[in-house]
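Engineer: turn this into a structure:
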Amino acid sequence: MVSGQTLSHPSRDEIRLADVLFALSDPERLAIVRQVADGPLDMAECVLTNPDMPKSTKSHLMKTLREAGLIRNEPQGRGRRLTLRREDLDARFPGLLDSVLHAASVAG
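Structural biologist: Predicted structure coming up:
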């Protein structure tokens, strides 16, 4: 993949609850969402709980989050910028994101 390539993101109306819950069910993907919840993050700065995870696996985690509508993954310079789609998620599923993030912070 070329670093400046624009990736497709679902529109707000295309975000499905089942896809969001599936994406959040994986501990690594949930950890990424927790990091991005604090503000935009360069993909290279995103820390996984398993530092030995292959780059291809990290890319797949990001793809799952993007396709579920949880994050935006957009080109920025030579890298990629991750942002949480909080406004879209709160509009579709009020309170869901805050509940999941709160539960994750209490559990982890």
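Engineer: every contact and neighbour count from this point should use C-alpha atoms.
Structural biologist: Will do.
Engineer: show me what counts as buried in the top helix by length along the chain.
Structural biologist: Longest helix of the chain, by residue count under DSSP state H: helix 55-68. The neighbour-count check on helix 55-68 (16 or more other CA atoms under 10 Å) flags K58, L61, M62, K63, T64, L65, R66, E67, A68 as buried.
Engineer: and for comparison, fold this next one:
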Amino acid sequence: MTAQAGERITDHLPAADIALQGVLDALTDPVRRSIVRQLASADQEIACGAFDIDVTYSTRTHHFKVLRQAGVIHQHYEGTVKMNVLRREDLESAVPGLLDAIVAAANRESGPGRRRE
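Structural biologist: Sure, this is the predicted structure:
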């Protein structure tokens, strides 16, 4: 995905530059894995403020930036709301099977009797 004309978020990693190490580094944090899990289970884009994560606004912003700059998510504005979507096709091309494995592991982490992120 590339920046559209007038797009305010310009630091998306080009698909060709998505690397295994960068994705793994971004997903070491349980909050970021929770964001990815929630996006993977959604059938639509999700606004930043709609995620079920218990962190401050500035920390939330940081987590989204890390995921965006690693090539895991794409963000764009709809009015004043920042929307998020997984870069499924780009990730599958760069690191086949990794997204499914991460989502499955994150689902196990958040299952019954587990600590919530």
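Engineer: who's in contact with Q75 of the second structure?
Structural biologist: I9, R68, K82, M83, N84, V85 (CA atoms under 8 Å, 6 or more residues apart in numbering).
Engineer: let's see that with 10 Å instead.
Structural biologist: Q75 of the second structure makes contact with 3, 7-12, 45-48, 64-65, 67-68, 82-87, according to CA atoms under 10 Å, 6 or more residues apart in numbering.
Engineer: tell me which of the residues you listed fall in helices.
Structural biologist: Secondary structure from DSSP H places F64, K65, L67, R68 of the contacts of Q75 of the second structure in helices.
Engineer: the second one contacts I35, correct?
Structural biologist: Put plainly, it is K65 of the second structure. No. Counting by CA atoms under 10 Å, K65 of the second structure stays clear of I35, with 11.9 Å between them.
Engineer: what sits in contact with each of these two?
Structural biologist: I73.
Engineer: if we can go back for a sec, filter the contacts of Q75 of the second structure to the buried ones?
Structural biologist: For these, a neighbour count by 16+ other CA under 10 Å gives the buried set as 12, 45-48, 64-65, 67-68, 83-87.
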